[in-house]
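J.: Provided below for reference: sequence and predicted model.
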Amino acid sequence: MLYSLHELAYHSASPFRIGAQMARQFWNSPFNPAADTAVGRTAFASAELFEGLTRRYGKPAWGLETVTINDHTVRTTEQVVWSSPWVRLVRFARHIGDLKRAGKPAAAPAVLIVAPLSGHYATLLRGTLEGFLQDHDVYVADWVNARQVPMLEGRFDFSDYIDHVRDMLAVIGPRAHVVGVCQPGPPVLAACALMAEDNDPNRPASMTFMGSPIDARLSPTETNQLAEARPFAWFKSNMIHTVPWPYPGFGRRVYPGFVQLFSFMSMNEERHIDAHRQYFENLVNGDGDETTRHEDFYNEYLSVLDLTEEFYLQTIDIVFQQHLLPRGLLEHRGRTVDLTKITDIGLMTVEGEKDDISGVGQTQAAHGLTPNIAEDRRVLYVQPDVGHYGVFNGRRFRDEIYPRVRDFITANESLCAVPERAKTAA
């Protein structure tokens, strides 16, 4: 019912939104002599703010047609190399000629970046990919909005997520490197353990976890406390809703992205209100740079996707309530996930000192859970003065975190006899 009411509210606001768009065009027209007056700028800002707050934000474009490497423009080609109803494995192949001009080799370590499936699209990691494209052949798990997946495609749960990680690593080929950003930490670590136990030739050469709840019992944040304070039945009764018609996933039970967005925004309500108040003032004052920065951020932040009921509820149960992986009790299709089987996969953990989503200690717990990894193949790093988002995006990521991850991957690449695979530029 909530999902249907949400859709009704959106469509009911359509006439007002159209009116706001018309007003915005009128008050921003160069042919309107009053456009540059205080009244005109205020009217334009009001229409712009209303339209932005009531419109629907679809999946953003990657916008990675080019990246800058060593002050040279390097073209990239977005290639979907594998897909299922639930994810697209996207490769950003760099142009060989451009790489040569930038002084970079055509061949590079292959890196799979597993984006979080927790409410936002994988494009939230655009800055992360820009960093890794400096030195690597980059693949990303681009998850699909559950409301777009027809019921005939069946379920997608925690075990399916683990299987998808294995499938994507198999497509990339032997001894690639995997990076789990935030939510993927536990299922990616589980997939690596299973691959190690199977002596799978496609097991990664290294795994890097950034701001991940490997053991959410440590340094619990407000998010962790909420997950533990409520009984499991409460999440099933209050957080799961049915996708309405006419979406392809009509009838599917999901954790809606707009519910997750409301939860995140309510945690920092005053900050978001202040940001929009400042945005209004910048529109009135004609501060284009600041308004563009605001729009770029919220165009991404307000774009959300739905999670399947089974994946969301199992994540709550496995990761945040029972803590099965760090307790050694996680089972995958009848097999116990044994983290001690990981012996020849390097491990790096990255945390933010001010992370309010995954507290310091939750990610680095992976080191204590994998005792058979050699010490010279481990890196534990805590970045001062950054929160959760700063662990994988922004200036501190570019200047301080990424260089350390790059060096870690390079060191582990040299320790593995990596056969030729699809890791060259386009």
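T.: Yep, that arrived.
J.: okay, CA-based contacts and neighbour counts for the rest of this
T.: OK.
J.: the strands in the stretch 301-426 of the chain, which residues?
T.: For the stretch 301-426 of the chain, strands defined by DSSP state E, counting those that start in this stretch occupy the ranges 307-308, 331-332, 335-336, 346-352, 378-383.
J.: can you tell me the helix or strand for residue 260?
T.: Using DSSP states H and E, residue 260 sits within helix 257-267.
J.: The structure to be compared is supplied as follows:
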Amino acid sequence: MRYMATYDLMESLRNTNQWLGASALAFASYPATALLPVPALSWMRAWGEVTERAFARMVAKPDWGIPSITGPDGCDHVVEIETELSRPFGDLIHFNISGRPPSKRRVLLVAPMSGHYATLLRSTVISLLPDCEVYITDWHNARDIPVSEGKFDVEDYTSYLVEFMQHLGPDLNIIAVCQPVPLALAATAIIAKDNPEAQPRTLTLIGGPVDPDANPTEVTDFGRRVTMGQLEETMIQRVGFKYEGVGRMVYPGLLQLASFMSMNADKHTKAFTDQILRTAKGEASDRDRHNTFYDEYLAVMDMTSEFYLSTVERIFKAREIAENAFMVDGKHADISKITDVAVKIVEGEQDDISAPGQCLAALALLTGLPEDKKAAHVEPGAGHYGIFAGRSWRNNIRPLVLDFIDTNTPKMRKRAANSNAAA
């Protein structure tokens, strides 16, 4: 029970700040206060509104909020979220567009388990839905998973990916974003070795740490500067009695959020100060740019302690993927066994989380893959977020990825060749 008190203390601080915001908003919103021409009351109301919303979002899983999709028939089609496979630590979900024939481009988005929910990729999903049949890994908050379900580390994560990929079949296109890039590569290697016929068609790896030492950043070099004992002592806590996962050792989402925000403290402070000013002047709205971003950014989830610690120890410190020495259940995930999966690397020139070169290292490990099945793209001026969800993704990277998928899809390649011949 050593760390349960600190877990509950953080939750109590969050709850207290939410209550203070709600109290300030309620007090400053009394009708009688309108009789008092005191600007401080307007500021109090604005501060309360922004504060209550911010701290409330920290424990709420965001909704997908996927809008209807306009199909080839010109009609709007409702998007239904269906669970394909349900597992204790994560589900495989499908965005089924009702009334539209299934798309020939079948895409599995591998979402990160790095503090945020899979909804962080909402805009990525929305951008792909008109042209693809989209599936995604929807990881669960560790605080809500009973201890009786056992552990979940990088090997379990990889095994989940193998199961999801085999369930969806070989005509699949994988897009892995950030943290799961090396594990998606390992999962593909396991399938290539054990069941070559089930290999996915393409594998697109976006901004992930295949080799953290290829071009170290402050984030990826963190694992080098601290010992595993220090991490376990300072980052790991035990879930309190409020949640189903009571007693489970986790890296708390609130602690992760504190780390995220400390990296750009000035930027976040200015963003909230400006939002309070806009709210006081009546210029803010429920779905303005600030709220849209921070509703997602502040929604954090706990990850199991074994997943966090094994990620640091095996991916960053020991560089098991970079050394092609990664083992899952005692079996070598030999990346050189990948021989028939087209692989594309996408990096951002200004990525300060997984810098250019870290993800590109995957191509050197693919010694069994022909060169004509390898591709790479560095997006000029793009940061980490932009390469999978921002303007760079929408305008430049997404078309390149779809073209890469089509080029490596036999029927689509044939159709493109016939079109060119007809032209």
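T.: Perfect, I can see it now. These numbers come from a predicted model, not from an experiment.
J.: what TM-score do we get after superposing?
T.: Superposed pair, TM-score by TM-score structural alignment, normalised by the length of structure 2: 0.90. Supporting alignment: 407 aligned residues with a CA RMSD of 2.3 Å.
J.: would a markdown table of the strands of the stretch 301-426 of structure 1 with mean neighbour count be doable?
T.: Rendered in a markdown table, the data for the strands of the stretch 301-426 of structure 1 read as follows (neighbours: other CA atoms under 10 Å):
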| stretch | mean neighbour count |
| --- | --- |
| strand 307-308 | 24 |
| strand 331-332 | 16 |
| strand 335-336 | 12 |
| strand 346-352 | 26 |
| strand 378-383 | 18 |
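J.: if we can go back for a sec, read off where the helix holding residue 260 of structure 1 ends up in structure 2.
T.: Using TM-score structural alignment, helix 257-267 of structure 1 lines up with residues 253-263 of structure 2.
J.: That stretch vs structure 1 - mean distance after superposition?
T.: Mean deviation of stretch 253-263 of structure 2 relative to structure 1 after superposition (mean CA distance after the TM-score superposition for structure 1): 0.9 Å.
J.: what does residue 309 of structure 2 align to in structure 1?
T.: Matched to structure 1 by TM-score structural alignment, residue 309 of structure 2 sits across from residue 313.
J.: before we move on, the earlier item: wait, which of the strands of the stretch 301-426 of structure 1 is closest to residue 292 of structure 1?
T.: Among those, the nearest to residue 292 of structure 1 by CA to CA is strand 346-352 (26.8 Å).
J.: which other residues reach the closest one?
T.: Residues from elsewhere that reach strand 346-352 of structure 1, judged by CA atoms under 8 Å, 6 or more residues apart in numbering: 205-211, 359-361, 363-364, 366-367, 373, 377-388, 390-391, 401, 405, 408, 412.
J.: try stretch 54-68 of structure 2
T.: Here stretch 54-68 of structure 2 makes contact (CA under 8 Å, 6+ apart) with 14-15, 17-18, 76-79, 117, 119, 122, 126, 254, 294-296, 298-301.
J.: Apply 7 Å and report the result again.
T.: With contact meaning CA atoms under 7 Å, 6 or more residues apart in numbering, stretch 54-68 of structure 2 is reached by 14, 17-18, 76-79, 119, 122, 126, 295-296, 298-300.
J.: Then stretch 234-241 of structure 2?
T.: By CA under 7 Å, 6+ apart, stretch 234-241 of structure 2 touches 1, 3-4, 6-8, 143, 245-252, 305.
J.: could you flag which of the residues you listed are buried?
T.: 3-4, 7-8, 143, 245-252, 305 (16 or more other CA atoms under 10 Å).
J.: how about those residues in JSON lines, adding secondary structure and distance to residue 219 of structure 2?
T.: As requested, those are exported to JSON lines (DSSP: H, G, I helix; E, B strand; the rest coil; distance: CA to CA, whole Å):
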{"residue": "3", "secondary structure": "coil", "distance to residue 219 of structure 2": "25"}
{"residue": "4", "secondary structure": "helix", "distance to residue 219 of structure 2": "27"}
{"residue": "7", "secondary structure": "helix", "distance to residue 219 of structure 2": "24"}
{"residue": "8", "secondary structure": "helix", "distance to residue 219 of structure 2": "27"}
{"residue": "143", "secondary structure": "helix", "distance to residue 219 of structure 2": "25"}
{"residue": "245", "secondary structure": "coil", "distance to residue 219 of structure 2": "29"}
{"residue": "246", "secondary structure": "coil", "distance to residue 219 of structure 2": "30"}
{"residue": "247", "secondary structure": "coil", "distance to residue 219 of structure 2": "29"}
{"residue": "248", "secondary structure": "coil", "distance to residue 219 of structure 2": "26"}
{"residue": "249", "secondary structure": "strand", "distance to residue 219 of structure 2": "23"}
{"residue": "250", "secondary structure": "strand", "distance to residue 219 of structure 2": "20"}
{"residue": "251", "secondary structure": "strand", "distance to residue 219 of structure 2": "16"}
{"residue": "252", "secondary structure": "coil", "distance to residue 219 of structure 2": "18"}
{"residue": "305", "secondary structure": "helix", "distance to residue 219 of structure 2": "18"}
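J.: Quick check: the gap between the counterpart of residue 240 of structure 2 in structure 1 and residue 13 of structure 1.
T.: Aligning on TM-score structural alignment places residue 240 of structure 2 opposite residue 244 in structure 1. Relative to residue 13 of structure 1, residue 244 of structure 1 is positioned 18 Å away (CA to CA, to the nearest Å).
J.: who's more crowded, those two?
T.: Counted by other CA atoms under 10 Å, residue 244 of structure 1 and residue 13 do not tie: residue 244 has more neighbours, with 19 against 14.
J.: Surely that one is within a strand?
T.: No. Under DSSP: H, G, I helix; E, B strand; the rest coil, residue 244 of structure 1 sits outside any strand and is assigned coil.
J.: any idea how far it is from residue 177 of structure 1?
T.: Distance from residue 244 of structure 1 to residue 177 of structure 1, by CA to CA: 39 Å.
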